[in-house]
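Chemist: Sharing a model prediction with you, sequence too.
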Amino acid sequence: MARPLGTVTRGTTNPNRLRRMDRWIAATHGAELRRAATPLAVDLGYGAAPWTALELLRRLRAAAPRTEVVGVEIDPARVAAAQPYACDGLTFRHGGFEVPVPGRPTLIRAANVLRQYDEEEVAAVWERLCARLAPGTPPPPGGLPGSTGGPSASTGRLPASTGGLLVEGTCDEIGRRHVWVALGPEGPRTVTFATRLSSLERPSDLAERLPKALIHRNVPGEPVHAFLRDFDRAWAAAAPYASYGARQRWIRTIRDLRADWPVRDGVTRWRQGEVTVAWEALAPRT
């Protein structure tokens, strides 16, 4: 067998750490999983314990009951340790960025995996993983009028025929703050910022959890820096709404923010402490 692609991560994990990412995936990609003939999700680099793979199975099956999950780890000792937790719909395999599963996955989740890599390596990893994704499925008869290929502004759901999804991002140790990029077979689509609102002093606190493709670009002159600056300004302007709670302040902040930035979701997701922005608005300048 060829050597798996990639390097061993620290493997740090905690139960419920990826709940924000999982909830977003189930809400925005559940329809694609339900449409798939054989819905397969991959938890790539699940770490030293299999908790995140178990949780992913439970959350995805609530949205798409036929979904199966494969946990993939590059460290064979971790794969062996996870085997007792295999169950109906969940298996574990030794591998890396080659994603050693049959067929093309409908979902690949890679959380806290690329953090240890150099920024220059990210594009090649994304390209390799996107090439493994399932192609788009046919839309319903008549298609989706007005669809632009991005998530619906009202629901946050991706339209039909979007194909498989790669979700790659970073979160803190207990999952209070999380930022991820969503990619399809064609490449990056969106960036989502998610947080426990009661723990947030200002939106730019999320900068420390930017994925590797963006974290070194949070400097003047780069789009992500300008976005976080405007996010903080809108948050400060929405301070009067704090008397109604952090959630109402967050919602008001995003309503103001979308006047200048291509926000791709709606109040249903904002209420969860999330906001999703088009990738092209935050992409690094060459």
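Modeler: Here it is on my side, so go on.

Chemist: C-alpha from now on. contacts and neighbour counts both.
Modeler: Noted.

Chemist: Quick one: the strands in the stretch 51-200 of the chain, in order.
Modeler: Counting by DSSP state E, counting those that start in this stretch, the stretch 51-200 of the chain has strands at residues 68-73, 90-94, 107-111, 165-171, 177-184, 187-195.

Chemist: ok and the fifth one relative to strand 107-111, angle-wise?
Modeler: What that stands for is strand 177-184. Here strand 177-184 runs at an angle of 150 degrees relative to strand 107-111 (axes from the mean of the first three to the mean of the last three CA atoms, to 10 degrees).

Chemist: Just give me how far strand 177-184 sits from the chain centre.
Modeler: 3 Å (CA atoms, centre = their mean, to the nearest Å).

Chemist: Are there helices or strands packed against that strand, and which ones?
Modeler: In this structure, strand 177-184 makes packing contacts with helix 19-35, strand 165-171, strand 187-195, judged by 3 or more CA pairs under 8 Å, 6 or more residues apart in numbering; DSSP states H and E.

Chemist: Pick the most deeply packed of those.
Modeler: Highest mean neighbour count of those: strand 165-171, a mean of 25 (counted as mean count of other CA atoms under 10 Å).

Chemist: got the angle for that strand vs helix 19-35?
Modeler: Going by the same axes, to 10 degrees, strand 165-171 makes 170 degrees with helix 19-35.

Chemist: Can you give the contact residues for strand 165-171?
Modeler: For strand 165-171, the surrounding residues in contact (CA atoms under 8 Å, 6 or more residues apart in numbering) are 17-18, 29, 106-115, 129-130, 133, 177-185, 209-212.

Chemist: same thing with stretch 102-120?
Modeler: Counting by CA under 8 Å, 6+ apart, 9, 18, 32-33, 36, 39-46, 122, 129, 132-134, 163-171, 211-213, 216 sit against stretch 102-120.

Chemist: got the end-to-end distance for it?
Modeler: Distance between the two ends of stretch 102-120: 29 Å, counting by CA to CA, to the nearest Å.

Chemist: what are the ranges of the helices in the chain?
Modeler: 19-35, 51-63, 76-82, 119-131, 212-215, 223-237, 246-257, 267-270, 279-282 (DSSP state H).

Chemist: Got another one to weigh against that:
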Amino acid sequence: MARPAGAAKAGGRPVGAITRGTTGHNRLRRSDRWIAAAHGRLLRATERPLVVDLGYGASHTTTLELFTRLRRVAPGVEVVGIEIDPARVAVAKPYEREGLSFRLGGFELPVPRPPTLVRAFNVLRQYGEAEAWHYWDVLRGRLAPDGVLVEGTSSENGRRAVWVGLCPEGPRTITFSARFDAFERPSDLADRLPKTLIHRNVPGERIHAFLSDFDHAWAVSAPYGAHGLRQRWLASVRALSGSWPVSGRPPLGGPARWRLGELTLPFSAVDPRA
């Protein structure tokens, strides 16, 4: 179990627990692509934008990939990879360069100024649901006033992922993303749900209703599969739009994002607290 949020100030040690550290090339490509599209404008508009990659794992790879992709849309961005395991930080240090650094830390985010964006993937899976809500609050409290937290989970090969976009006021969006050949039905993405929702995927809960409706839309859209799985996905999303708020404005939603195997809706639509 993680130490309480005040432990960093009291003992000077990072807040949190060491993860398994599993990572690999392009594991987080889908979320990186979304971050660049959805929040590139924010990063460009911010003076000295700081991005934190929290809990990057046993390899620096996904942090370096995030840095490379964000520099294409916001050349002035600075990325800091934070890990709670000193050995992992030591391994990553030789890969530092201008604008990219690695340091020891945890949920306290030991950075010089409030970050514009925090990416935390495959970090909260080992915590309980109540702890996950707590650390959402902790991280939101560390953000710049217009900052964003992107917290999610991906499969080990990166072909299925779900993430939540949060602002300082709370969770705003949830995104489902998958390669079209990486699932049999949309509810297969349930094993990538954030810890705040994964145990809520039961009858009577909103997230269960959404995934059930998505499965039904996928089933009735089967004839479109003759034109490829992308067309079936697009037809499924259009079918969902009659009962779920999936027609978000670009860059968070809309046909251009759907074609990539993404679907974003307001978190309020599946919020178990509502």
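Modeler: Here it is on my side, so go on. Nothing here was measured: the structure is a model prediction, and the numbers come from that model.

Chemist: Assuming the best superposition, what's their TM-score?
Modeler: TM-score for the superposed chains, counting by TM-score structural alignment, normalised by the length of structure 2: 0.93, backed by 259 aligned residues with a CA RMSD of 0.9 Å.

Chemist: hmm, back to that, want to throw the strands of the stretch 51-200 of structure 1 into a markdown table with distance to residue 24 of structure 1?
Modeler: A markdown table is the format used below for the strands of the stretch 51-200 of structure 1 (distance: least, CA to CA, whole Å):
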| stretch | distance to residue 24 of structure 1 |
| --- | --- |
| strand 68-73 | 17 |
| strand 90-94 | 20 |
| strand 107-111 | 12 |
| strand 165-171 | 10 |
| strand 177-184 | 10 |
| strand 187-195 | 9 |
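
Chemist: looking at those strands, which is closest to residue 283 of structure 1?
Modeler: Closest to residue 283 of structure 1 of the strands of the stretch 51-200 of structure 1, according to CA to CA: strand 187-195, at 9.1 Å.

Chemist: in structure 1, which residue is closest to the centre?
Modeler: Structure 1 has residue 167 as the residue nearest its centroid, 3.7 Å off, counting by CA atoms, centre = their mean.

Chemist: Please pull up the equivalent of that one in structure 2.
Modeler: Residue 167 of structure 1 maps onto residue 150 in structure 2 when the alignment is built from TM-score structural alignment.

Chemist: cool, and residue 211 of structure 1?
Modeler: Aligned partner of residue 211 of structure 1 by TM-score structural alignment: residue 194.

Chemist: now residue 70 of structure 1
Modeler: Aligned partner of residue 70 of structure 1 by TM-score structural alignment: residue 80.

Chemist: what sits against its match?
Modeler: Contacts of residue 80 of structure 2 by CA under 8 Å, 6+ apart are 50, 51, 52, 53, 100, 101, 102, 103, 111.

Chemist: The fourth one maps to what in structure 1?
Modeler: Yep, that's residue 53 of structure 2 we're talking about. Using TM-score structural alignment, the equivalent of residue 53 of structure 2 in structure 1 is residue 43.

Chemist: What is the burial count for the closest residue to that match other than its chain neighbours?
Modeler: Distances taken as CA to CA, 6 or more residues apart in numbering put residue 71 closest to residue 43 of structure 1, at 4.7 Å, once the chain neighbours are dropped. Look at residue 71 of structure 1: counted by other CA atoms under 10 Å, it has 29 neighbours.

Chemist: The residue nearest to the centre of structure 1 and residue 187 of structure 1, how far apart?
Modeler: As judged by CA to CA, residue 167 of structure 1 and residue 187 of structure 1 stand 11 Å apart.

Chemist: And for residue 246 of structure 1?
Modeler: In terms of CA to CA, residue 246 of structure 1 sits 34 Å off from residue 187 of structure 1.

Chemist: Show me what residue 166 of structure 2 aligns to in structure 1.
Modeler: Per TM-score structural alignment, residue 166 of structure 2 is aligned with residue 183.

Chemist: Count the neighbours of its match for me.
Modeler: Neighbours of residue 183 of structure 1 (other CA under 10 Å): 24.

Chemist: One more: residue 113 of structure 1?
Modeler: Count around residue 113 of structure 1 with other CA under 10 Å applied: 23.

Chemist: Which residues are in contact with the residue nearest to residue 43 of structure 1?
Modeler: Contacts for residue 71 of structure 1 (CA under 8 Å, 6+ apart) come out as 42, 43, 44, 45, 46, 50, 53, 90, 91, 92, 93.

Chemist: Show me which of the residues you listed are buried.
Modeler: Neighbour-count burial (16 or more other CA atoms under 10 Å) applied to the contacts of residue 71 of structure 1 gives 42, 43, 44, 45, 46, 50, 53, 90, 91, 92, 93.

Chemist: Find the residue closest to residue 58 of structure 2 in space, skipping its chain neighbours.
Modeler: Once flanking residues are discounted, residue 58 of structure 2 sits nearest to residue 21: 4.7 Å by CA to CA, 6+ apart.

Chemist: right, and residue 53 of structure 2 touches residue 61 too?
Modeler: No: under the criterion of CA atoms under 8 Å, residue 53 of structure 2 is not in contact with residue 61, lying 11.3 Å apart.

Chemist: Identify the farthest-apart pair in the contacts of residue 71 of structure 1.
Modeler: Most distant of the contacts of residue 71 of structure 1, by CA to CA, are 45 and 90, 14.7 Å apart.

Chemist: didn't the match of residue 166 of structure 2 look like it was pressed against residue 130?
Modeler: Yes: with contact defined as CA under 8 Å, residue 183 of structure 1 counts as touching residue 130 (7.1 Å).

Chemist: Now for the match of residue 53 of structure 2: which residues touch it?
Modeler: Residue 43 of structure 1 touches 52, 53, 56, 69, 70, 71, 72, 108, 109, 110, counting by CA under 8 Å, 6+ apart.

Chemist: Any of these buried? List them.
Modeler: Buried subset of the contacts of residue 43 of structure 1 (neighbour count, 16+ other CA under 10 Å): 52, 53, 56, 69, 70, 71, 72, 108, 109, 110.

Chemist: could you check the distance from the fourth one over to residue 248 of structure 1?
Modeler: Taking CA to CA as the measure, residue 69 of structure 1 falls 36 Å from residue 248 of structure 1.

Chemist: Same question for the first one.
Modeler: From residue 52 of structure 1 over to residue 248 of structure 1 the distance is 30 Å, taken as CA to CA.

Chemist: Could you report the separation of the nearest residue to the match of residue 211 of structure 1 once chain neighbours are set aside from residue 191 of structure 2?
Modeler: With CA to CA, 6+ apart as the criterion, residue 194 of structure 2 has its nearest non-adjacent residue at 5.7 Å, and that residue is residue 152. Separation of residue 152 of structure 2 from residue 191 of structure 2 (CA to CA): 11 Å.
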